[in-house]
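S.K.: Kindly generate the corresponding structure for this input.
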Amino acid sequence: MMIHVAAGAIIRDGSIFIALRSSEKHQGGLWEFPGGKCEMYELPDAALIRELKEEVGIDVISLQSVFSVDHDYGDKKVCLHFFVVDQFSGEPHGAEGQKVQWVSIKKLINYSFPKANEGFVAFLSGLYDLKE
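M.R.: Model prediction:
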C-alpha cells in the first residue's frame, strides 16, 4: 500500500528549516523536511498546511508544489509530495519536541536525509546556484 506524504522546504533568507526524525520512527535519525501523512481524501497541499501547523507551529501563507516521488524502502512504499513554503506566519520550532534547525541552502547537502528526499535536496541546492 502506497503512503502519501506531504513535505515542505520552509525557506527564509537563504536558509531552510529541517527537523531530525525521532529514532523510533521509520528512517529515524535522519533529517527531514517537515510535513506528514495525507489523511484519506486529503489533498497533499492541505495535508502540508495542517501538518506544518501541528509539527512546527506555523501558518502557511504561500506554497508551491515542486514534484512528487514514489519510493520503495522495502518495508514501506511512499509517494512524497514536495513543496516550497516561502511565506508563513509564526516562528517555526519543534512543536512536538523534535530537534530542528535552520540550514543554509548551500550546506543542505551536508545533512543525511532519507533516500526518497535526495532529489528534493538536489533541487533545492540548485535553487541556491540559480540565485548566485
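
S.K.: C-alpha only now, for contacts and for neighbours.
M.R.: OK.

S.K.: so where do the strands sit in the protein?
M.R.: Taking DSSP state E as the criterion, the chain contains strands spanning 2-12, 15-20, 31-32, 35-37, 59-72, 77-89, 100-104.

S.K.: Identify the residues contacting the residue lying closest to residue 124 once chain neighbours are set aside.
M.R.: Setting aside the residues directly before and after it, residue 124 is nearest to residue 105 in space (C-alpha to C-alpha, 6 or more residues apart in numbering), at 7.0 Å. Contacts for residue 105 (C-alpha atoms under 8 Å, 6 or more residues apart in numbering) come out as 14, 15, 16, 124, 125, 128.

S.K.: possible to save the residues you listed as a markdown table with neighbour count?
M.R.: Formatted as a markdown table, the entries for the contacts of residue 105 read as follows, by neighbours: other C-alpha atoms under 10 Å:
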| residue | neighbour count |
| --- | --- |
| 14 | 13 |
| 15 | 18 |
| 16 | 23 |
| 124 | 20 |
| 125 | 17 |
| 128 | 14 |
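
S.K.: quick one: contacts for the residue nearest the centre of the chain?
M.R.: In the chain, the centroid-proximal residue (C-alpha atoms, centre = their mean) is residue 33; its distance is 2.2 Å. Counting by C-alpha under 8 Å, 6+ apart, residue 33 touches 7, 8, 9, 10, 17, 18, 19.

S.K.: here's the other one to compare against:
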Amino acid sequence: MTKVIVNVAVGVIKKNNALFICKRADDQHQGGLWEFPGGKIEAGESIFNALKRELHEEIGINIFSSSKLLTIEHDYDDKCVKLHVHIVSNFSGQAHGAEGQPNAWVAIDELDNYAFPAANAAIISAIKEKYK
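M.R.: Now for the predicted structure:
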C-alpha cells in the first residue's frame, strides 16, 4: 500500500538572529518535540496561503512575504511528509503559542540544544548554512 504524502507549509520565523519555535503537544505525531510552526496545505491552497493561514492560527502573526529555504520529503514509519520550508521575516504581531503550546525565540547557534523531529535536521542544516 502506498503511503499518502502530507504536504506541510513550514515557517522559519526570523527576527534579528533568533528563530521562533514551538513544542508539539504530547498527543500529536512527533509529540513532545520542538518544531518550526506551520501546518497542512489544504487542497488547492498555495504554499504561501497555507503558511499565512497556519501561522495566524498557530502563533498569531500576519505574514506579508516569505522566501523558500528548501523542500524536503521525510518518511516516518507511520507517515510521509513533504515539508515546504520558507523563511519569514516580514510579519506583524507578536509570535506566541496561540494554541497554548510552549514556545521560544532561540538563537540560531542554540538550535542544537532542542529536540526536533528527524525531518527537521535538514532544515536546521540549511538555516545554519544560510546564516553562518
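
S.K.: Please state their TM-score.
M.R.: Once superposed, the chains reach a TM-score of 0.94 (TM-score structural alignment, normalised by the length of the first structure), with 129 aligned residues with a C-alpha RMSD of 0.8 Å.

S.K.: if we can go back for a sec, may I see the strands of the first structure organised as JSON lines, with distance to residue 110 of the first structure added?
M.R.: Formatted as JSON lines, the strands of the first structure follow (distance: least, C-alpha to C-alpha, whole Å):
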{"stretch": "strand 2-12", "distance to residue 110 of the first structure": "16"}
{"stretch": "strand 15-20", "distance to residue 110 of the first structure": "12"}
{"stretch": "strand 31-32", "distance to residue 110 of the first structure": "11"}
{"stretch": "strand 35-37", "distance to residue 110 of the first structure": "21"}
{"stretch": "strand 59-72", "distance to residue 110 of the first structure": "21"}
{"stretch": "strand 77-89", "distance to residue 110 of the first structure": "20"}
{"stretch": "strand 100-104", "distance to residue 110 of the first structure": "10"}
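
S.K.: any idea which of these is most buried?
M.R.: strand 35-37 (a mean of 23; mean count of other C-alpha atoms under 10 Å).

S.K.: Map residue 51 of the second structure onto the first structure.
M.R.: Here residue 51 of the second structure is matched to residue 48 in the first structure, going by TM-score structural alignment.

S.K.: what about its match, neighbour count?
M.R.: 28 (other C-alpha atoms under 10 Å).

S.K.: circling back to that earlier point, out of the strands of the first structure, flag the one nearest residue 111 of the first structure.
M.R.: Distance to residue 111 of the first structure, taken as C-alpha to C-alpha, is lowest for strand 31-32 among the strands of the first structure, at 6.8 Å.

S.K.: The closest one: average distance to aligned residues in the second structure?
M.R.: With mean C-alpha distance after the TM-score superposition for the first structure, strand 31-32 of the first structure departs from the second structure by a mean of 0.4 Å once superposed.

S.K.: matching residues in the second structure for that strand?
M.R.: Under TM-score structural alignment, the match for strand 31-32 of the first structure is residues 34-35.

S.K.: how about the aligned partner of residue 123 of the second structure in the first structure, what does it touch?
M.R.: Counting by TM-score structural alignment, residue 123 of the second structure corresponds to residue 120 in the first structure. Residue 120 of the first structure is in contact with residue 82, counting by C-alpha under 8 Å, 6+ apart.

S.K.: quick one: residue 120 of the first structure from residue 90 of the first structure, how far?
M.R.: 24 Å (C-alpha to C-alpha, to the nearest Å).

S.K.: Residue 52 of the first structure now?
M.R.: 11 Å.

S.K.: The two: which is more packed in?
M.R.: Higher neighbour count among residue 52 of the first structure and residue 90: residue 52, with 22 against 11, using other C-alpha under 10 Å.
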